[in-house]
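In: have a look; sequence and predicted model below, questions after that.
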Amino acid sequence: MGTVTKPAYPIRTERLLLRPFTHADHAALHSWQSLPEVVRYLYGEAKTPEETTESLALKTAVTWPAKEGEHLSLAVEHDGRVIGETVLKWLNEEHRQGEIGYIFHPDHYGRGYATEASRVMLRLGFENLGLHRIVASCDASNGASWRVMERLGMRREAHFRHAEVFKGAWGEEFVYAILEDEWRASR
């Protein structure tokens, strides 16, 4: 594996600023973690303030993944307000595999922020972490999420039908992926 290089924060895009979470982000994080419509497609239910405190502690503990299994969660700011988060998981060091994800407050849906923030996470995964392959997954009925993956140049590799009981019903999952050379060619 190549050199693993922690990026300089904050990371600026055209409209956003990405940075590690701090304890001061509790209210913003809780503003979406507490909403049933946000967790509809996620494991778990809407969080209590205490559960958000636990979630925030995990997010602030990792400012860059140092080993396989660690997750980097970055706060996404727009005009000085935290509006969501984006995630890079280091799944497997030997095989250079990672995963990205994103969660935003519903007030900010439909504006391309998830795509813009996720482009940064792909770059960090490939350039800074030295990954070869990055995946993302979502509930098959979450069209907004899989359209983000497609805008990122990821391809649908799997459609798991009735793979598990999810929130009381058989769930379906789409898995998308992009390889490092595909990502470089698309830039």
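Out: Everything's here; your move.
In: can we go C-alpha only for contacts and neighbour counts from here?
Out: OK.
In: the chain: strands as residue ranges?
Out: 11-12, 17-20, 71-78, 81-92, 97-104, 133-139, 155-166, 169-179 (DSSP state E).
In: quick one: list the elements packing against the first one.
Out: The helices and strands touching strand 11-12, judged by 3 or more CA pairs under 8 Å, 6 or more residues apart in numbering; DSSP states H and E, are strand 17-20.
In: got the contact list for the strand it packs on?
Out: The contact list for strand 17-20, computed with CA atoms under 8 Å, 6 or more residues apart in numbering, reads 9-12, 59-60, 63, 73-78, 117.
In: select, out of the strands of the chain, the one closest to Ala27.
Out: The closest of the strands of the chain to Ala27 is strand 81-92. By CA to CA, the value is 9.4 Å.
In: buried residues of the closest one, list them for me.
Out: For strand 81-92, the neighbour count (16 or more other CA atoms under 10 Å) marks 82-91 as buried.
In: swap in stretch 133-143?
Out: Buried residues in stretch 133-143, counted by 16+ other CA under 10 Å: 133-140.
In: then stretch 8-23?
Out: Quick answer for stretch 8-23 (16+ other CA under 10 Å): 16-21.
In: which residues touch the closest residue to Ser118 other than its chain neighbours?
Out: Using CA to CA, 6 or more residues apart in numbering and skipping residues adjacent in sequence, the residue nearest Ser118 is Thr86, 6.6 Å away. Neighbour list for Thr86: 73-76, 100-103, 114, 117-118, 121 [criterion: CA under 8 Å, 6+ apart].
In: adding another structure so you can compare the two:
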Amino acid sequence: MLFHYPAGRVLLRSLTPADVPAFAAYRALPEVARYQGFDAYTLQEAAAFVAENARKSIPPAPGSWVQLAIARASDNELLGDCALHLNGQDPRQGEVGITLAPQWQGQGLAREALRGLLRYCLETLQLHRVLALTDTRNHASVRLLESVGMRREGHFQQNGWFKGEWCDEYQYALLGREWHARQ
């Protein structure tokens, strides 16, 4: 059964083979891959990724990740994708990430998608805590995470060798009780 979760002007849904061309196109852009854990995608790599992802459950098994499509609600066009991970040691805790194609950035769509993903995690799945990590130089991501009410919990200095350089990361989190208090 395909996953389908409305979130304002966007919906979170399963990635499908029809998404592969758009998925490969935005993930191939250097400005999209810059702060991500992936390098530029080829069409073949995108097709293999989407096929592998289709074998995963939503929500994912504890300890694994799943990618969800971010689609425009009006016509189902792929705008980006988001990631969901459940902690393998404590599946009441999750981690999220988000990628949006450049032409859809700056319109509040990422915010709607992330709020939808948090609602799914904290209301539907009833997770206790959700976290997100971002490179400290990714100012758009920092603004996005703060705009949905996530708290900056930590600044990890040069904690990882990433794409040829040491990088700093911020860790953001949101507790279920914090989410519910704001709704």
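Out: Received it, and whenever you're ready, just let me know what you need. Everything numeric in this text was worked out from a predicted model, so none of it was measured.
In: adding distance to Tyr41 of the first structure, write the contacts of strand 17-20 of the first structure out as a markdown table.
Out: Putting the contacts of strand 17-20 of the first structure into a markdown table (distance: CA to CA, whole Å) gives the following:
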| residue | distance to Tyr41 of the first structure |
| --- | --- |
| Tyr9 | 30 |
| Pro10 | 29 |
| Ile11 | 28 |
| Arg12 | 28 |
| Lys59 | 20 |
| Thr60 | 24 |
| Thr63 | 26 |
| Ser73 | 18 |
| Leu74 | 20 |
| Ala75 | 20 |
| Val76 | 20 |
| Glu77 | 23 |
| His78 | 24 |
| Ala117 | 20 |
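In: need the buried ones from these selected in PyMOL.
Out: Buried members of the contacts of strand 17-20 of the first structure, defined by 16+ other CA under 10 Å, are picked up in PyMOL with:
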select buried, resi 59+60+63+73+74+75+76+77+117
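In: before we move on, the earlier item: which of the buried residues of stretch 8-23 of the first structure lies closest to Glu164 of the first structure?
Out: Of these, the one sitting nearest to Glu164 of the first structure (CA to CA) turns out to be Phe21, at 31.9 Å.
In: check contacts around that closest one.
Out: Contacts for Phe21 of the first structure were tallied using CA under 8 Å, 6+ apart; they are 56, 59-60, 73-75.
In: repeat for His4 of the second structure
Out: 11-14.
In: how close does the aligned partner of it in the first structure sit to Asn92 of the first structure?
Out: Correspondence of His4 of the second structure to the first structure, assessed by TM-score structural alignment: Pro10. Noted for Pro10 of the first structure: a distance of 26 Å to Asn92 of the first structure, by CA to CA, to the nearest Å.
In: Glu14 of the first structure now?
Out: 31 Å.
In: can you check Arg111 of the first structure too?
Out: 32 Å.
In: same check, this time on Leu124 of the first structure
Out: According to CA to CA, Leu124 of the first structure stands 15 Å off from Asn92 of the first structure.
In: sorry, back to before: how about the contacts of Thr86 of the first structure in CSV, adding distance to Leu42 of the first structure?
Out: Formatted as CSV, these follow (distance: CA to CA, whole Å):
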residue, distance to Leu42 of the first structure
Ser73, 16
Leu74, 18
Ala75, 18
Val76, 19
Ile100, 14
Gly101, 11
Tyr102, 11
Ile103, 10
Ala114, 16
Ala117, 19
Ser118, 18
Met121, 20
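In: ok, those residues vs Gln33 of the first structure, which is closest?
Out: Ile103 (9.0 Å).
In: which position in the second structure aligns with that closest one?
Out: So Ile103 of the first structure corresponds to Thr99, using TM-score structural alignment.
In: burial of its match, as a residue count?
Out: 21 (other CA atoms under 10 Å).
In: how about the contacts made by the residue nearest to the spatial centre of the first structure?
Out: Computing the C-alpha centroid of the first structure and ranking residues by CA atoms, centre = their mean puts Gly101 first, at 2.1 Å. Gly101 of the first structure makes contact with 86-88, 118, 136-137 under the criterion CA under 8 Å, 6+ apart.
In: many thanks, we can stop here.
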